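Asks: Sequence and predicted structure below; questions after.
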Amino acid sequence: MSIHRKTRLIQSASFAAIALFSSVPAFAQAADDQAADEASAPGEIIVTAQRRSENVLKVPVSVTVVGAEQLIQRGANDLTAVTKLAPSLQVAQDNTFSVRGVGTATFSNTVEASVSQVIDDVVLGNREYAANAFYDVARVEVLNGPQGLLFGKNASAGLVNITTNKPKLGEFSFSADGELVQRARPGDDGTGYQIRSTVNAPLGDKAALRLNAIYSDQDPITVGKVNPSVRNDLGLENLGLRAKLLFEPTDNLSVYVIGDYNRQRGITGRYDITFRQFGPGSQYPARGLVAGTENLNFAAEAPNFRDSDTGGLQANISLQLGNGMELSSITAWKQAKVDFQFDSDQTPFNFFSFNGANQKYDQYSQELRLALPSGNALTGQFGLYYYRSVGNNSGFRGGNNGVPDFVAVGFPFCIGATVTAGPPPACGVNNRSFLGQDFQYRLQNDSYAAFGQLGYQLTDTFKLTAGARLTYEKAQINLRENFGNYFVTLGVKKNVADQSTDATDLSYKLGFDWQATPDLMVYGFYGEGFKGPGFSNTAPAPNADLAVRPEISRGGELGIKGKALDGAVTFSLSGFYTKFYDLQVQAFVQALRTFVLGNAATATTKGIDFSFQARPFEGLTLSGSASYADATFDDYPGAQCYPTQTTGGCKADINSSLPGFVGTFNAKGYQLPLSSKFTATLGAEYAAPISDGLEAQFGIGYYHRSPQSAGIGAPFIIPTWDTIDLRAGVKADNWTISLFCKNCTNEIRPISVGSDGGDANPVGVAPPVLTLNQRFSFESVRTIGVRAGISF
């Protein structure tokens, strides 16, 4: 760690300590209080998986719930960390997620995710929001399977529903928590800290204000040899602010307004890229570079930074009507601005040193819902929904393919050359780089929907449910790409596209739930999910249709939920089968040396989810969950062969428009990217009283993930991952302190593996070489630390 970095850490830690012990209050207290208020009986877990508060054991949907206390105890500070608590949820690069093995793994923002994210009832259409750290979160619900019927839009594979704590009327309280960590890496270990605080203040007896803040600063996960003369923000600095106002002028009217702002600076946790494997004939080893499955070293000669600003404003208004119905309005505006650049070749040489973009995104949404009275034979809700998003993006990717500057400037490369008339070796063009791709586009998406779901209680124990959602979506793109000059253009030269596409869909759900005994529910349903159309932001050919067709999912689930031993044990078990049509996927096209979005034909995921919680005696809580998902392509005739692949009809020596082109094949039977067949987590928490108002706390967590597919083919499989987390601490009435370690045995695993573009298609060289790179997250390495919190 540099002297500057150490000084900054000491200064920031001093600020954190001052804020922690002078301003704000218990990290878990407020969330626990709110959960207790919502629960109707001790030990019940309340969720909003069906857009109304219900006991999770009475909800006929497979859902994993992670509460505020569990998030804090397990150090789950962001959505990536939740994947180790919710086995059906997986993560890859660029905040892309999958549920039950299905997700949208893409670098582009021109299609939305198959796994939707919702925060406080608002669908977030841009994945940049998924990078924000958690603060004042009441619970995280991972809803398995298609969920778009009630939750805004998309969610063809699943949904992550995040709920933050509401202001509390008539109560003044403070809370704060902070942590200092050390992460394993070569040489000096990395360090980091985080502080979160909350204040709740009454504004008379009918209103309350709740203010949240978070600040964190983390060292890089990887160790880099970088160019000191350019900008390098290799760590991650995060600032988050949120203000919430609750106003209840009458018993029937509630107005809830939320404003938030989140600022991130730095690349770690997002662009920690290293070499995993050099293929035979690779150009990199001779230049002194290293590779390995646990390689945390990289080099760079170009700038590395990421500036992200997100935020928005929303108003949730609910009116209790005199007949027991409830009318709700949710109005929201969200925005994101991102400016990034990273050296994507991971070398101190200019192979492909520039990969950057400037992105601006705005979304507006309006939802109206009418909920029927609960407790009657007929229950349900109806609604209308409107959503518009507008994204403006521009960027450049490129490099000099390792050609020295003194060579590159002359003919035939003419990079940075002075344009002169005459025959060669005169340069008639000034090229920006050897390899290059530039783009700018504006994307607009409009969605209109009407939806409803009804439940009818046929008997005291048997209920039928039916719902439908009629959606119309229209997307428009204005694209210009590759108007710069390059010796080799990545993609189509001087391509202009002004296109639109639309789709109408009627998705539906039919189901039942049967209360077989007072403690056991059996449920089942069949339905369709829908994810709207989009575009590829790179043309596969001149004047090509860029439209990506809608993604449709159809399938069902059969499950049981219940409790035993007077509620000491709760459990859920479900089996599922879902088929996807026109699955939206990304592929690296060798001939263009770039990624193109398109549709796979069909894919299927089928399997079982299981979870339990047990309290065998006072003070001990055992919990566990597991997910088995067999997610494979049924038919994908246009899958891109990876370099050196010879199976499935691929030929490594085929020369298409460029040397090294290896063709396409049918990926039928291949495991889907972002999928792992079996994932499980186990945990134990024990609390033992020490004296009045003081108790000792101990916790252990185990996580297992079978080999995960990061791409299509054997080279992109990430091996089995087993980790152990430990925690020990002391808790009093208004303070707590604990020591912890995560991934205690330092089982290093990346979150993604991909083919290196430089070796995959070297200009003028055939056949291509399969060299692999990899990305890491904060969960990839061992973390040890101390965490403390206060409340009053």
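Replies: Okay, I see it.

Asks: hey, let's count contacts and neighbours off CA atoms from now on
Replies: Noted.

Asks: which SS class is residue 464?
Replies: strand (DSSP: H, G, I helix; E, B strand; the rest coil).

Asks: count of residues packed around the residue nearest to it when sequence neighbours are not counted?
Replies: The shortest distance from residue 464 to any non-neighbouring residue, by Cα to Cα, 6 or more residues apart in numbering, is to residue 512 (4.4 Å). Residues near residue 512, counting by other Cα atoms under 10 Å, number 19.

Asks: ok, second structure coming up, stack it against the first:
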Amino acid sequence: MMMKVSHRLGILAASTILANASVPAFAQSASPTPGDQTAPVADDATADIIVTANKREERLHDVPISISVIGGDQITKQNINEVTDLVRSTPALNSAGPFGALSIRGVGSISFARSAEGSVGVVVDGVALANTSTNPPQLFDIARVEVLEGPQGTLFGRNSSAGVVNITTVAPDPNKWEVIGHADIATRNNYIGRAVINVPVAGNAALRIAGSYSQAPENQYNRYDGSYFRNIGKSVRGRFKWDPIDALTINLGADYSQFDRRGGTPWTVYQSTPGSLLSQRLAACGVVVGPKNQQGCIDGGNATTTRSYGFSGQVDAQIGGLTLTSISAYRAFKSTFGGTDVDSVPINRLNINESPTSVRNFSQEFRLTSPTDGLIDYVVGLYYFDSKLDGTNTQRGNILGDFTSGPAAALCPLAPFGPPAILCALPVGQVQTTSATTTSYAAFGNATLNISPSFRLLFGARYGREDVDARTTGVLVPGALTGVLSIAPISAGIHDTYFSYRVGAQFDVTRNVMLYGTYTRGYKGPSINDQTGTGNIPKIVQPEIPHAGEIGIKANAFDGRLTASIAGFYNRIDNFQAQFFDPTAGAFIFGNAPKLTTKGVSFNLTGRPTRGLTLNLGALYNDARYGAGYLVACAQGQTAAQGCMTIAPGVTVDDAGGNRLTGAPEWKVTAFGEYAATLTGNIQGFVQADMAYTSRINFDAAYSPQNTNAPAAIFGGRIGVRTADERFGISVFARNLFDVYRPVVRFATPVARQQLDPLSFSQISGPESRRTVGVSLDVKF
């Protein structure tokens, strides 16, 4: 998933430039209208698995797409709170890099550009979050999450060229009053509280309000002030559903989420050069540098607050056998910063690095859905999207440089014998202000031509227009001698029309076995390189075009209660949008890499084969590599024998062609299982276990043995008792049961070379980087 300029990514890029320049939803009742999406039944061993991947309710077995389904019950039992936590539950979904970016089958990347969007679409109750998808709402009171693999642009639009995370919340139920509560209390000051109330307003209307409070397990201790990094989330959501007449359904929704991330350090150093200033300063603070280090020492603070909220209205009207759907939505996101020290030590190398951002989106979708089982089943529609972003990027510190000549020489201290010091730290910094607008128009449709009861042809298309404009201006901060980044103005726009499509075929070998094959030409919209305005850097980032083929087989067993699927895929992406080093400009830019390819096999097994037993297994083999001609900066320590080339004085690059994609493991396996049985009378006992295995991950497009994650398997589990009607339950759980340390991401330490350390790496530890043990309580009335 493409990210906006975050305060952490901004410094990661800026400091590197300076360094080179200077030193399952099981068994649910299918609704006659797409807007009525209900919660999973707790233990129904007779019903099919229902999904809405094609914007209509269908059996998972019938959908010609590779899909991982995670039910709401599994989300609770795996202590999943945020969208990024879903990487523990589905093999195709991963983090593409630092700070929450997502990828599916390896495709996804980060971006410093404000006008860019991600490759992985996040959709909540039919509303695409678009450029606010890096800060989605918390996951609570969820009916199911569907992870759709491969390009999904025909139905889901411009920001789904790698796939879609399709989230469905629990709909209001007019047939019952209901109060649900859940609480987790665990080690490392980990707390979760959730509450839901369902209120019947009338026989045909209901209101559902849900709230969540969470404090993720503490990590990344700051020895300077004795604080841990804490991520606290507070969310509320309301849904109102009304059926004024049999042929009309109205769904209204609103939500608000706030995350306060503060304390500790933004990252910790796991490798540094012995004897360097960086190593000395860390040692003086008591930090022991090593591969499992989760301690830092900063004096400038670390605090970020993000707020996201939105409103939506969906109307579904039955017109004859057709369903006409209208979805209107408004989404907004705001971020503020109270402390952003990113130099790893208690000195002011770059203590201020802030990027407050404000985004507002409006979208409107009209959709017409045919009934099924005719000669042609279809979904057609129109889509409009308008977005406005305003943000600033402030960086300020005292950067080490060669100031022996020019006006700054007078400010440098004298060397022992008179002349100015060769290297001294002087104030630098700038404020960049960016405004970006995006407008999209599209017509889309999917159709299934039923040639015979067992053979179908598949067609899908989307025709649209993208208008993207961005403007950035910059000024030096008061007292600064120069900027960390360029303050040259940037102003550019691009207007593009596109046509994406999907064709395929589907064949029912038997009632329970289905074969399918599809080819998709996808599309990811253009953007502006709006954060770098020097030299001859291209301002326009061209559209990214995937060409994806997939063949698969799906099979049902146990009367449809268990669905297995296996798919082989190949995807070639032209003009891959990426952050990379441009040797002609001598700077890192957001632009187009020539090509990348992913190919492999995915497997999923989902369902309840017998009463009391729940299974959700998945595996992915993915050979994902960059194409030739993708020049990136050499990794720290990379030698000529390892592919590092000098193309100009002081400019070294590596042709990443053939290297594995950043953040894309070759193998990933996820497993979840639960077994419940009656112990006595009205009391059930249950035991649950889960596992996520990920092979080695590269975090640098260049050859970098140090900047990787070793293979690891992380286990979790839960054991408990509950009443048969699930009114009361208590359980004990463990996350990362065997306390296996595995960081979320690794990267070259920002500002390390400003502290005379040429070979330092840092890492970010996540909630599961250490073991957590706790107790869960559940009530339902």
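Replies: Received, thanks. Just so we're clear, the structure is a prediction, and the values are computed from it rather than from any experiment.

Asks: Now the TM-score, please.
Replies: Once superposed, chain against chain, the TM-score is 0.87 (TM-score structural alignment, normalised by the length of the second structure); 727 aligned residues with a Cα RMSD of 3.0 Å.

Asks: hmm, back to that, aligned counterpart of the residue nearest to residue 464 of the first structure in the second structure, please.
Replies: Using TM-score structural alignment, the equivalent of residue 512 of the first structure in the second structure is residue 505.

Asks: ok but that match is inside a strand, no?
Replies: Yes: counting by three-state DSSP, one finds residue 505 of the second structure located in a strand.

Asks: List the contacts of it.
Replies: 455-458, 516-518 (Cα atoms under 8 Å, 6 or more residues apart in numbering).

Asks: Can you show me which of these carry over to the first structure?
Replies: Contacts conserved in the first structure for the contacts of residue 505 of the second structure, using both residues aligned by TM-score structural alignment, their matches' Cα atoms under 8 Å: 455-458, 516-518.

Asks: What range does the longest helix seen in the first structure cover in the second structure?
Replies: Ranked by number of residues, the top helix in the first structure under DSSP state H is helix 3-22. Aligned by TM-score structural alignment, helix 3-22 of the first structure falls on no residue of the second structure.

Asks: What residues sit buried inside the helix or strand just after that helix?
Replies: Note on helix 3-22 of the first structure: by DSSP states H and E, the next helix or strand toward the C-terminus is helix 29-38. The neighbour-count check on helix 29-38 of the first structure (16 or more other Cα atoms under 10 Å) flags 29-32, 35-36, 38 as buried.

Asks: could you pull out the helices for the first structure?
Replies: 3-22, 29-38, 68-73, 79-82, 405-408, 757-760.

Asks: Which of the ones you listed sits closest to residue 696 of the first structure?
Replies: The minimum distance between residue 696 of the first structure and the helices of the first structure falls on helix 68-73, with 13.3 Å, by Cα to Cα.

Asks: mean shift between that closest one and the second structure?
Replies: Relative to the matching residues in the second structure, helix 68-73 of the first structure has an average distance of 1.0 Å after the fit, by mean Cα distance after the TM-score superposition for the first structure.

Asks: Closest one of the contacts of residue 505 of the second structure to residue 77 of the second structure?
Replies: Residue 77 of the second structure has its nearest neighbour among those in residue 516, at 33.3 Å by Cα to Cα.

Asks: all strands in the stretch 451-600 of the first structure, in order from the N-terminus.
Replies: With DSSP state E, counting those that start in this stretch as the criterion, the stretch 451-600 of the first structure has strands at 462-481, 486-489, 495-517, 520-531, 534-535, 547-548, 551-564, 569-581, 584-589, 594-599.

Asks: Where does the longest helix seen in the second structure end up in the first structure?
Replies: If you go by DSSP H, the second structure has its longest helix at helix 7-21. Using TM-score structural alignment, helix 7-21 of the second structure lines up with nothing in the first structure.

Asks: Please apply the same query to stretch 449-464 of the second structure.
Replies: Under TM-score structural alignment, the match for stretch 449-464 of the second structure is residues 456-471.

Asks: In the matching stretch, which residues are buried?
Replies: Burial within stretch 456-471 of the first structure, assessed by neighbour count using 16+ other Cα under 10 Å, is assigned to 456-457, 462-471.

Asks: Max pairwise distance over those: which two?
Replies: Farthest-apart pair in those is 462 and 471; separation 30.3 Å (Cα to Cα).

Asks: What's the match for residue 725 of the first structure in the second structure?
Replies: Match for residue 725 of the first structure (TM-score structural alignment): residue 716.

Asks: my bad, should have said residue 500 of the first structure
Replies: Residue 500 of the first structure maps onto residue 493 in the second structure, by TM-score structural alignment.

Asks: wait, what's in contact with residue 559 of the first structure?
Replies: For residue 559 of the first structure, the contacting residues are 60, 62, 522-524, 572-575, by Cα under 8 Å, 6+ apart.

Asks: Go through these and name the one nearest residue 393 of the first structure.
Replies: Nearest to residue 393 of the first structure, judged by Cα to Cα, of the contacts of residue 559 of the first structure is residue 62 at 37.1 Å.

Asks: Would you agree that closest one is in contact with residue 141?
Replies: No: counting by Cα atoms under 8 Å, residue 62 of the first structure stays clear of residue 141, with 10.1 Å between them.
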